[in-house]
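Engineer: one predicted model, sequence on top.
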Amino acid sequence: MPSQYSKQMSTGMQEIGHVSTKELDDANLARMGKRPVLKRNFGLMSILGFSCTILITWEGIVVGGPAGAVYGFLFVWAGVAATFVVLSELASMAPTSGGQYHWCSMLAPRSCMKLLSYLTGWLTVIGWQATFATSCYLVGTLIQGLVVLTHSNYEPKDWHGTLLFWAVVAFSVVINSVGGKVLPRFEGMILVLHILGFFAILIPLTYMADHGSAKEVFTEFLNLGEFPSQGLSFFVGTVGCIFAFAGGDAAVHMSEEITNASTAVPTSIMLSVLINGSMGFGMLLAMLFCSGDLEKALESSTGYPFMSIFYQATGSIAGTAVMASIVTTMGATTSVGMLASTSRQFWSFARDRGIPGWRVWSKVTKSNAVPLYSVLVTSVIACLLALINIGSPVAFNDLCSMSISGLYLSYMVVGGLLLWRRCTGGISSTRSSDSAVVNTAGARLVWGPFHLPGIWGIIINAWALIYMTIAVFFTFWPTSWVVDVQTMNFSVVGTVGTIILSLFYYIFRASKVYEGPIMEQA
């Protein structure tokens, strides 16, 4: 451990009353072997806004249509809550931008740490790159749907959606490139819109629409994919709800830009699942009770049943356009935060030499302390993925599934290792006051401020793993029992293919330069 870190941490621990929170954050980061190079511009409220608006659960439920259903949402919400508890415990232990691959390196046995950490890093790369691309794709097609709604003579083309996709990427790049306090203030403002927008849609929808019966909402199940059993249809239908909660680790990858990160990150994660879950469930019930002619909604020329439901409720194209614009605006602003998280995770993995071209992608611009090269390469990857839409309109479902599978597989790896460590007593409950290295590869493990002790921690950890296994399994399923080129889910090809390519890179190059999280010199 470099002497600079020892001095810094000793000062932080011995003179805690005389140093700022930022200095303590940097000292804790130093104990994990990382040099602070990003500016800590996020506080608790701004990162809460960031977390909540990344999830945009109620907006995702609106877009997802009736497939999620009440019981599917409750199942997913319970599973996501347990998963977020696990992520929060790990983020509290080691609040770094690396997230999952760093946690894997500190929890895994030394014999398999290097390869397992590397694969976990790539799973996170796959998940976040797909999540950002899916968000931009969704916004592009939502804008097309709005144009169809307001201009009946418009004929949407797939390449129109790609151009709109690129416009959303460009907007996200601009906000992310400015640096300073622009992004935190932007996220705080969007949190207000996220909450006000919920009521701006919920109130007119429930007031003006004809209401269905409770029997229809709570007892009648749809099997639009014509699966051989209702149970199978139920689990395949939960994918929409799972995606509505996607990106729960977003705040984790911003950890090195957050003050009091070991407490603020888990707090924002858990509050986001509570706030978004409550709002999402409320909006789901409203949509189901006010769905009107469901068959007509599913055949909407806009491509989105929720726009038809809004129109049936209000009887006004202008009113429907305003309500749908709120959802579209939230989607566009969410892409800004997704680009931030995706680029920070990519930057951190490059910093530890896990990505080809890591010398370039790990650079941070001195003027605004932003990993601009990682922001740009993430944007280019998304723009290239947008080209898939021109040749195959089913790209959204596949990208959505890759988003879930990549992120959830990375969660499963670290969740399984954490369960093993907590059952074998491998994590200390008290942090020493010295400057020793902790919570990184080969170092001593200590719990952070957020920790669920005892049997309850084990039960929730185990339930999270069960839920994630189910979620990943069904993300690879097609949306209907009779499969053709249009309904086939090719996400398994994308996920496994990327893993295979990363293994080839590992064999020929990364195994020589990647050692897990490196100990940086100050």
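Structural biologist: Cool, the structure landed. Residues are numbered from 1 along each chain as shown.

Engineer: switch to C-alpha atoms for all contacts and neighbour counts from now on
Structural biologist: Will do.

Engineer: how about the helices in the stretch 301-450 of the chain?
Structural biologist: 305-314, 317-351, 358-361, 372-386, 388-391, 395-423 (DSSP state H, counting those that start in this stretch).

Engineer: try this one side by side with the last:
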Amino acid sequence: MAIIVLVTMLFCIGDLGTVITSPAPYLDLFNNTGSVGVALLLSIILFLLIFLAAITALATTSRETWAFSRDKGFPLSRWISRMNYKRNVPDNAVYLTSVVAGVICLINLGSTTGFNVVVSLNLLALLSTYMISIGCVLHKRIMKEPLPPARWSLGRFGFPINAFALAYSGFVIVFACFPNQVPVTTKTANWAPLVWVSVIVVAIVIYVFHGRKYYTPPVVFVEGRKQAGVGLQTISDL
């Protein structure tokens, strides 16, 4: 479906020079329909999808923040991991995630370049985490170690699919570090590698001074692996 949409956009987007210089190329595409009503309807659908995606992203990131705080991975984890059992919602994690996202958006008011520097972390962060998780599974397959039972499995195609996914992610990471154009200036530079490495350094510092003392990886609570006398992970109530 994405290929069909892409081909349709490329044939209907109009003059390429105008689109490149436009602050909102998709609006030019909608206007090329020749109907103001259709362009307005498509814009409403797009903004509605973005709004719903933002809610999904907030729900996801707040739950991930809560889960990591439950394992005492963050400073102030006790406050972040508190759960509102009446609604089954980690309120503090939602508030924290919303405030941080809002602060990041405010950067765009002062400097578009600064905002792009922060959000450029997205691709490299996703690909690197994919490589870690896929690499662990691939390592188990290579070492002939059994994987945990699951309702759905790739079966015999698991090894080649995992190997291709790992190689492709590494390939994309290399090219994601290249600048968009030359000559490279402050505004056109690709800041993703610098931000990526900086976040890794900050994470290492947090682990050295906090994580290694307080962080409890979830595996220590898994039945069959946890030590005698270790109970389930607990959290505070709001």
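Structural biologist: Cool, the structure landed. All values derive from a computational prediction rather than experimental measurement.

Engineer: overlay the chains and give the TM-score.
Structural biologist: Scored against TM-score structural alignment, normalised by the length of structure 2, the superposed chains reach a TM-score of 0.86; 223 aligned residues with a CA RMSD of 1.8 Å.

Engineer: between the helices of the stretch 301-450 of structure 1, which gets nearest to R509 of structure 1?
Structural biologist: In terms of CA to CA, the element of the helices of the stretch 301-450 of structure 1 nearest to R509 of structure 1 is helix 358-361, at 11.8 Å.

Engineer: in structure 2, what range does the lengthiest helix in structure 1 match?
Structural biologist: Secondary structure of structure 1 per DSSP state H: the longest helix is helix 113-150. Using TM-score structural alignment, helix 113-150 of structure 1 corresponds to no residues of structure 2.

Engineer: I'd guess M519 of structure 1 is in a strand, am I close?
Structural biologist: No - with DSSP: H, G, I helix; E, B strand; the rest coil as the criterion, M519 of structure 1 is located in coil rather than a strand.

Engineer: could you give the number of residues near it?
Structural biologist: By the criterion of other CA atoms under 10 Å, M519 of structure 1 has 18 neighbours.

Engineer: picking that back up, can you list the buried residues in the longest helix of structure 1?
Structural biologist: Neighbour-count burial for helix 113-150 of structure 1 flags 113-149 (criterion: 16 or more other CA atoms under 10 Å).

Engineer: aligned to A462 of structure 1, what sits in structure 2?
Structural biologist: In structure 2, A462 of structure 1 lands on A163 (TM-score structural alignment).

Engineer: would you confirm that its match contacts L138?
Structural biologist: Yes - here A163 of structure 2 reaches L138: they are 6.9 Å apart, a contact under CA atoms under 8 Å.

Engineer: give the contact list for the counterpart of T112 of structure 2 in structure 1.
Structural biologist: Counting by TM-score structural alignment, T112 of structure 2 lines up with P393 in structure 1. With contact taken as CA atoms under 8 Å, 6 or more residues apart in numbering, P393 of structure 1 is in contact with D158.

Engineer: tell me how many other residues surround F473 of structure 1.
Structural biologist: F473 of structure 1: 12 neighbours (other CA under 10 Å).

Engineer: actually, Q345 of structure 1.
Structural biologist: Count around Q345 of structure 1 with other CA under 10 Å applied: 28.

Engineer: on that earlier part again, dump the helices of the stretch 301-450 of structure 1 to a markdown table, plus distance to L107 of structure 1.
Structural biologist: A markdown table is the format used below for the helices of the stretch 301-450 of structure 1 (distance: least, CA to CA, whole Å):
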| stretch | distance to L107 of structure 1 |
| --- | --- |
| helix 305-314 | 44 |
| helix 317-351 | 17 |
| helix 358-361 | 24 |
| helix 372-386 | 27 |
| helix 388-391 | 38 |
| helix 395-423 | 6 |
